[in-house]
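> Quick one, fold the following:
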Amino acid sequence: MQGQHDPVADAALTAVATTPRLLVALDFDGTLAPLVDEPLTARALPEARRAVAELAALPDTVVAFVSGRSLADLRVIAEHDDASPIWLAGSHGAEHWRPSSAPARRGDESAADGDAASIVDAAEAIVADLAGAWIERKAFGFALHTRLADDESTARAQEGVDALVAARAPGWRRRTGRDIVEFAWRHEGKDSAVAELREATGATAVLFAGDDVTDEDALRSLGAGDLGVRVGEGETAATVRVPDAPALAALLTEIARRRAS
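Modelled structure (predicted):
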């Protein structure tokens, strides 16, 4: 952990570990689970699963997964069922799941984009002949994946899809990440997801951890007494940086240890 012997970072860990009610909000891919070529095969590392379970079992401690994945896919990769105590925010906060013991969430009144399906069809047609590039249909739009594509195919796919959305859906939100560009007619972000979770759980402090560009929205939104953790390289607003998912699991285990004591 960067700053492991830094008194400022250590004090931040102690502060969240001892806060009256803690929300631990975690991105999933690249944060709890290694990045993989086949998205639905992603699973949390065993040590990350143990750390999450230890935190969720503590009094006045709520754990949530905050992901760009659709809620349905997030439940698959997180191996999450209706008995789980883990709160979920999928589609960058546009979809939510709460345990039955939690307060009911207000209904979602956002109108759908009636042209969305045909726009996604057109995006699929653009990348159909570009090896390694593919379109993932999402609840509120789509994602262009280029992890397996070469540089030329990646550039052609991004240019074509960007032109499509600019022409037919200029109001959609565009997000970039590692080998992925996402487009959605819903504009929620991980910052708004964390804000809603904070209010719903009554948290007095938030720990948020993530590894990618979209996680920086949430990291920048944190306030005094909160703790942001960046997993891996890249510019960040986080207080603490760890090199990879195993190191984050170790940090979460340490916070659980401090909070339990």
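> going forward, measure contacts between C-alpha atoms and count neighbours the same way
Fine.
> in the lengthiest helix in the chain, what's buried?
Under DSSP state H, the helix in the chain containing the largest number of residues is helix 151-168. Residues of helix 151-168 classed as buried by neighbour count (16 or more other Cα atoms under 10 Å): 153-154, 157-158, 161-162, 164-165.
> Please apply the same query to stretch 193-200.
Neighbour-count burial for stretch 193-200, counted by 16+ other Cα under 10 Å, picks out 193-194, 196-198.
> Also stretch 116-130?
116, 119-120, 123-124, 126-127, 130.
> Reformat those as a markdown table; add distance to residue 221.
Listed next are the buried residues of stretch 116-130 as a markdown table, based on distance: Cα to Cα, whole Å:
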| residue | distance to residue 221 |
| --- | --- |
| 116 | 30 |
| 119 | 32 |
| 120 | 31 |
| 123 | 32 |
| 124 | 34 |
| 126 | 36 |
| 127 | 35 |
| 130 | 38 |
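> Let me see the ranges of the strands in the protein.
22-26, 61-66, 87-90, 95-97, 134-138, 141-145, 173-177, 180-184, 205-210, 227-231, 240-242 (DSSP state E).
> any chance of those in CSV, plus distance to residue 251 and mean neighbour count?
Below are the strands of the chain laid out as CSV (distance: least, Cα to Cα, whole Å; neighbours: other Cα atoms under 10 Å):
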stretch, distance to residue 251, mean neighbour count
strand 22-26, 12, 26
strand 61-66, 15, 24
strand 87-90, 20, 24
strand 95-97, 26, 19
strand 134-138, 32, 19
strand 141-145, 30, 22
strand 173-177, 24, 15
strand 180-184, 28, 20
strand 205-210, 11, 26
strand 227-231, 10, 25
strand 240-242, 8, 23
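> CSV for the ones you listed, including distance to residue 74?
Putting those into CSV (distance: least, Cα to Cα, whole Å) gives the following:
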stretch, distance to residue 74
strand 22-26, 12
strand 61-66, 9
strand 87-90, 7
strand 95-97, 11
strand 134-138, 12
strand 141-145, 15
strand 173-177, 17
strand 180-184, 16
strand 205-210, 15
strand 227-231, 19
strand 240-242, 23
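> compare with the first, here's sequence two:
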Amino acid sequence: MKGRRKKGEIVCRIQRPPNGCPGLFPPSLCTNPSIILDNPGHISCEAAITGRVICDLVPVSGVTVQLTSSFAGVIFEDDTLVTDERGRFTTTATVARNTPIQQGVIISASATVNGIEISDSITTSAGCIACRNPRITLITPQEVVGCSGGQLTGVVTCDNVPVPNASVSFIVSDPRSIILDENPTTTNANGVYSVDFAPVFGITETVTIRARATVGGTTVETDSQSVELNCHTCVNPAIDLFNPGQISCSGLIRGRV
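Purely as a prediction, here's the structure:
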């Protein structure tokens, strides 16, 4: 026999909030969706294409993502993807063997979240030249590099033949110490690359720099080269004001810092 509730006894039951009505009053409706493509770097024969979909800074799963390429030579393993529980999507992009390197290839991703169309795109290079023995060289300044900066140069070859349009990136031991005009940069028709750089103001240190390129699906890089930087701050600033002599109605005031 069930016990009777005592008079005056208070019963507390937790009431869960309503989950809403699907299609009419959704329980959670984000307002600021976005899609973010990761940069795969240079697509040399093959590369992973990844990204994620978020809404109000929260990952969104189950979203269909459509991939496209401005260069028909880039073939996606799957160009229609669905985001996982972390909001991420991934596929593999391939380029046929003996395809010359193409610059300015645009990879785009688009989706629709809560009726809002979103998209993102990145610009890269793509190709797949036949190459058994890729090589890359790097020439750095031998003297101390001051505030005016210096230049990095080198050449990319494949089986002793120059590689045009190759993407070359630089790895610096302390990337906060120098400013590179382009990273990555691109080789010219003769396989030669050059990029200007300058020390950050106030830097006095020695850094190491390596150059890296991927040709025909094979990545090669140079040995580390030491570069001495000296762009120190002013220790004893001074200002001199020259005596203008007598000023009659007007005069020239001159000085030196």
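> Mind checking the TM-score on these two?
Once the chains are laid over each other, their TM-score by TM-score structural alignment, normalised by the length of structure 2 reads 0.24; 111 aligned residues with a Cα RMSD of 6.4 Å.
> Of all pairs in the buried residues of stretch 193-200 of structure 1, which one spans the longest distance?
Across those, the longest distance by Cα to Cα is 8.6 Å; it joins 193 and 198.
> between the buried residues of stretch 193-200 of structure 1, which is closest to residue 257 of structure 1?
Nearest to residue 257 of structure 1 among the buried residues of stretch 193-200 of structure 1, with distances taken as Cα to Cα, is residue 198, at 22.4 Å.
> How about that closest one, nearest residue that isn't a chain neighbour?
residue 23 (6.9 Å; Cα to Cα, 6 or more residues apart in numbering).
> how near is that neighbour to residue 7 of structure 1?
23 Å (Cα to Cα, to the nearest Å).
> Repeat that for residue 16 of structure 1.
From residue 16 of structure 1 to residue 7 of structure 1 the distance is 14 Å (Cα to Cα).
> just residue 125 of structure 1 next, same as before
54 Å.
> Residue 123 of structure 1 too?
The gap separating residue 123 of structure 1 from residue 7 of structure 1 is 50 Å, by Cα to Cα.
> before we move on, back to that, closest to residue 251 of structure 1 among the buried residues of helix 151-168 of structure 1?
When the buried residues of helix 151-168 of structure 1 are compared against residue 251 of structure 1 (criterion: Cα to Cα), the nearest one is residue 154, at 35.5 Å.
> Would you mind measuring from the closest one to residue 117 of structure 1?
From residue 154 of structure 1 to residue 117 of structure 1 the distance is 23 Å (Cα to Cα).
> How about residue 72 of structure 1?
Distance, residue 72 of structure 1 to residue 117 of structure 1, using Cα to Cα: 18 Å.
> Equivalent analysis for residue 9 of structure 1, please.
Counting by Cα to Cα - residue 9 of structure 1 and residue 117 of structure 1 are separated by 46 Å.
> got a list of what the residue nearest to residue 82 of structure 2 when sequence neighbours are not counted touches?
Closest residue in space to residue 82 of structure 2, ignoring its immediate chain neighbours: residue 64 at 4.5 Å, by Cα to Cα, 6+ apart. Going by Cα atoms under 8 Å, 6 or more residues apart in numbering, residue 64 of structure 2 touches 80-83, 111-112.
> quick one: which of these is most hemmed in?
When neighbours are counted by other Cα atoms under 10 Å, residue 111 leads the contacts of residue 64 of structure 2 with 22 neighbours.
> secondary structure element for the nearest residue to it once chain neighbours are set aside?
Computed as Cα to Cα, 6+ apart, the closest residue to residue 111 of structure 2 that is not its neighbour in sequence is residue 65, at 4.9 Å. Assigned by DSSP states H and E, residue 65 of structure 2 belongs to strand 64-69.
> can you list contacts of the helix or strand just after that strand?
Remark: after strand 64-69 of structure 2, the chain's next helix or strand is strand 74-76, criterion DSSP H and E. By Cα under 8 Å, 6+ apart, the residues outside strand 74-76 of structure 2 that reach it are 67, 91-95, 126.
> nearest to residue 136 of structure 2, of those residues?
residue 126 (18.3 Å).
> how many other residues sit next to that closest one?
28.
> hang on, it packs against residue 43?
Yes: between residue 126 of structure 2 and residue 43 there is a contact under Cα atoms under 8 Å: 4.5 Å.
> Now the common contact residues for the two.
Common neighbours of residue 126 of structure 2 and residue 43 (Cα under 8 Å, 6+ apart) are residue 95.
> mind listing the helices for structure 1?
Counting by DSSP H, structure 1 has helices at residues 7-18, 46-56, 71-77, 116-127, 151-168, 190-201, 215-221, 245-260.
> now those helices in a markdown table, with distance to residue 63 of structure 1?
Shown next, in a markdown table, are these (distance: least, Cα to Cα, whole Å):
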| stretch | distance to residue 63 of structure 1 |
| --- | --- |
| helix 7-18 | 13 |
| helix 46-56 | 6 |
| helix 71-77 | 14 |
| helix 116-127 | 33 |
| helix 151-168 | 35 |
| helix 190-201 | 10 |
| helix 215-221 | 15 |
| helix 245-260 | 11 |
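> Select, out of those, the one closest to residue 183 of structure 1.
helix 151-168 (8.0 Å).
> From the contact counts, what lies against that closest one?
Under the contact definition 3 or more Cα pairs under 8 Å, 6 or more residues apart in numbering; DSSP states H and E, helix 151-168 of structure 1 sits against helix 116-127.
> got the angle for the helix or strand harbouring residue 36 of structure 2 vs strand 64-69?
Using DSSP H and E, residue 36 of structure 2 falls within strand 33-37. Strand 33-37 of structure 2 and strand 64-69 are oriented at 40 degrees to each other (axes from the mean of the first three to the mean of the last three Cα atoms, to 10 degrees).
> Is residue 49 of structure 2 in contact with residue 92, as I believe?
Yes: counting by Cα under 8 Å, residue 49 of structure 2 touches residue 92, with 5.8 Å between them.
> Which one's more surrounded, the two?
Using other Cα under 10 Å, the more surrounded residue of residue 49 of structure 2 and residue 92 is residue 49, with 20 against 15.
> gap between that one and residue 107 of structure 2?
Per Cα to Cα, residue 49 of structure 2 is found 9 Å from residue 107 of structure 2.
> With residue 150 of structure 2 instead?
For residue 150 of structure 2, the distance to residue 107 of structure 2 - Cα to Cα - is 34 Å.
> residues touching residue 181 of structure 1, list them.
143-145, 158, 174-175 are the contacts of residue 181 of structure 1 under Cα under 8 Å, 6+ apart.
> go with 10 Å
The contact partners of residue 181 of structure 1, by Cα atoms under 10 Å, 6 or more residues apart in numbering, come to 135, 142-146, 158, 161-162, 174-175.
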